[in-house]
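Peer 1: The following block contains a protein sequence and its predicted model.
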Amino acid sequence: MRKRMGAIAGLLIALMGLFAMAPASGQTSETEYAAALDGLFAELAAAPDPAAAQGISDDIWRLWMEPPDAELAARMASTLELRWRGDVAGLIATLDAVIAEYPDYAEAYNQRATVNFMLGKYDESLADIAATLEREPRHFGALAGRALILKERGEYEQALETMRAALKIHPFLGERALFPELSEDAIEA
């Protein structure tokens, strides 16, 4: 089980690398930002294959990490540097400050949930996942994280239910492989 969780942690680290990709451009207003996310989620739900879904989910992650508020976007960009330097304490402190100043910004909670997951602080991670999903119910990354924690805790039925919810949003999540009964044709509509 520890070996599998190590592999999962490696997958999460690789996913976190997506955040360093080129920034999204043309974000000028909250309305345009929300419309862009809505369009991407519609595309993701209809993605024909894993490659197409990956490209769309990369675009969603970019938008999540680069909100229209310039100050907030700069603060989140600074978290990337802290992550690459391995400054976990600085990363958590920065995310705590972002959450205090921007309490409605879902991705700060998700980022802190990911860090806490990596540190094995599952209760803290689950609390931040709940906060993420309260603000962005379509957050497939947060749902997948919740499923992984529940599975690790032996709460398999809840983990399976959560992964099904995540797959309704992102039908090609890699974490699906951890749940053998979730073949592509087994997802309930």
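Peer 2: That came through fine. Numbering: from 1, shown residues only.
Peer 1: C-alpha only now, for contacts and for neighbours.
Peer 2: Will do.
Peer 1: same for the helix or strand containing residue 147, what does it pack against?
Peer 2: Using DSSP states H and E, residue 147 maps to helix 140-152. Counting contacts by 3 or more CA pairs under 8 Å, 6 or more residues apart in numbering; DSSP states H and E, helix 140-152 is packed against helix 106-118, helix 122-135, helix 156-169.
Peer 1: What is the first one packed up against?
Peer 2: By that I understand helix 106-118. Right, helix 106-118 is packed against helix 88-101, helix 122-135, helix 140-152 by 3+ CA pairs under 8 Å, 6+ apart.
Peer 1: Contacts made by that helix with the rest, please.
Peer 2: Helix 106-118 has contacts (CA atoms under 8 Å, 6 or more residues apart in numbering) with 9, 12, 64-65, 76, 88, 92, 95-96, 98-99, 122, 124-129, 131-133, 135-136, 142, 145, 149.
Peer 1: another one to put next to it:
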Amino acid sequence: MKKLLFAAAFVASPVIADCPAPEDHSMELEGLFDAARAATNDRAGREISGKMWQVWLRAPNEAAQEVLNNGLKRRDSYDFAGALKEFDRLASYCPTYAEGFNQRAYIHFLREDYAKALVDLDKALMLSPTHVPAQSGRALTLMNLGRIDEARAQLLEALKNNPWLSERFLLADGGPLALPGKDI
């Protein structure tokens, strides 16, 4: 009976069918990047940043969206182990969906496993080179690994598409990613 119940639960799992390729949102994102570059204040920049997040958080299908949403809920309630399981499922089910790797990287980052975070961030950026959250997350990860020059370069790359990232302040005079030779 236990085997039958396990088999039934596995079949009902939302990740049995193949995950479709993620939609190409590059034109939509390019418009949002242009809008962010043109924004004249922090409030407008944050609003556009939120719209960018809405694009990245659009999973390829309902099953993937359900797994992503479950992982986000677990993350938001500080159930990092549970969130990691969900994002593992998402990355396995949708290996071409960058956000699955970005979210899993964030959990690794929160757990201070920077080496694993970097692997997932590199995968996310391989899939989606202009994924600004993965770019800024990679900058923070590199900074925590003491790779300051790489972190600075990565953050500058992220800021090209969204100059309103809160991480921009890391580049300010006296900040951990400030240009060398500038003192407080």
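Peer 2: Right, received. Where do you want to start? This is a predicted model, so every value here is computed, not measured.
Peer 1: so what number do they get for TM-score?
Peer 2: The TM-score (TM-score structural alignment, normalised by the length of the second structure) is 0.75; 155 aligned residues with a CA RMSD of 2.3 Å.
Peer 1: if we can go back for a sec, let me have the helices and strands packed on helix 140-152 of the first structure in a markdown table, extended by mean neighbour count and distance to residue 56 of the first structure.
Peer 2: Below are these laid out as a markdown table (neighbours: other CA atoms under 10 Å; distance: least, CA to CA, whole Å):
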| stretch | mean neighbour count | distance to residue 56 of the first structure |
| --- | --- | --- |
| helix 106-118 | 24 | 17 |
| helix 122-135 | 20 | 20 |
| helix 156-169 | 20 | 12 |
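Peer 1: okay, these in JSON lines with distance to residue 40 of the first structure next?
Peer 2: Below are those laid out as JSON lines (distance: least, CA to CA, whole Å):
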{"stretch": "helix 106-118", "distance to residue 40 of the first structure": "16"}
{"stretch": "helix 122-135", "distance to residue 40 of the first structure": "17"}
{"stretch": "helix 156-169", "distance to residue 40 of the first structure": "11"}
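Peer 1: quick one on the thing from earlier: any chance of the helices and strands packed on helix 106-118 of the first structure in JSON lines, plus distance to residue 54 of the first structure?
Peer 2: Shown next, in JSON lines, are these (distance: least, CA to CA, whole Å):
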{"stretch": "helix 88-101", "distance to residue 54 of the first structure": "26"}
{"stretch": "helix 122-135", "distance to residue 54 of the first structure": "21"}
{"stretch": "helix 140-152", "distance to residue 54 of the first structure": "12"}
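Peer 1: Identify whichever of those lies nearest to residue 43 of the first structure.
Peer 2: helix 140-152 (14.1 Å; CA to CA).
Peer 1: Next, the angle from the helix holding residue 147 of the first structure to helix 122-135.
Peer 2: For helix 140-152 of the first structure against helix 122-135, the angle between stretch directions is 150 degrees (axes from the mean of the first three to the mean of the last three CA atoms, to 10 degrees).
Peer 1: Residue 135 of the first structure reaches residue 105, doesn't it?
Peer 2: Yes: counting by CA atoms under 8 Å, residue 135 of the first structure touches residue 105, with 7.2 Å between them.
Peer 1: Map residue 31 of the second structure across to the first structure for me.
Peer 2: Aligning on TM-score structural alignment places residue 31 of the second structure opposite residue 39 in the first structure.
Peer 1: Lovely, talk soon.
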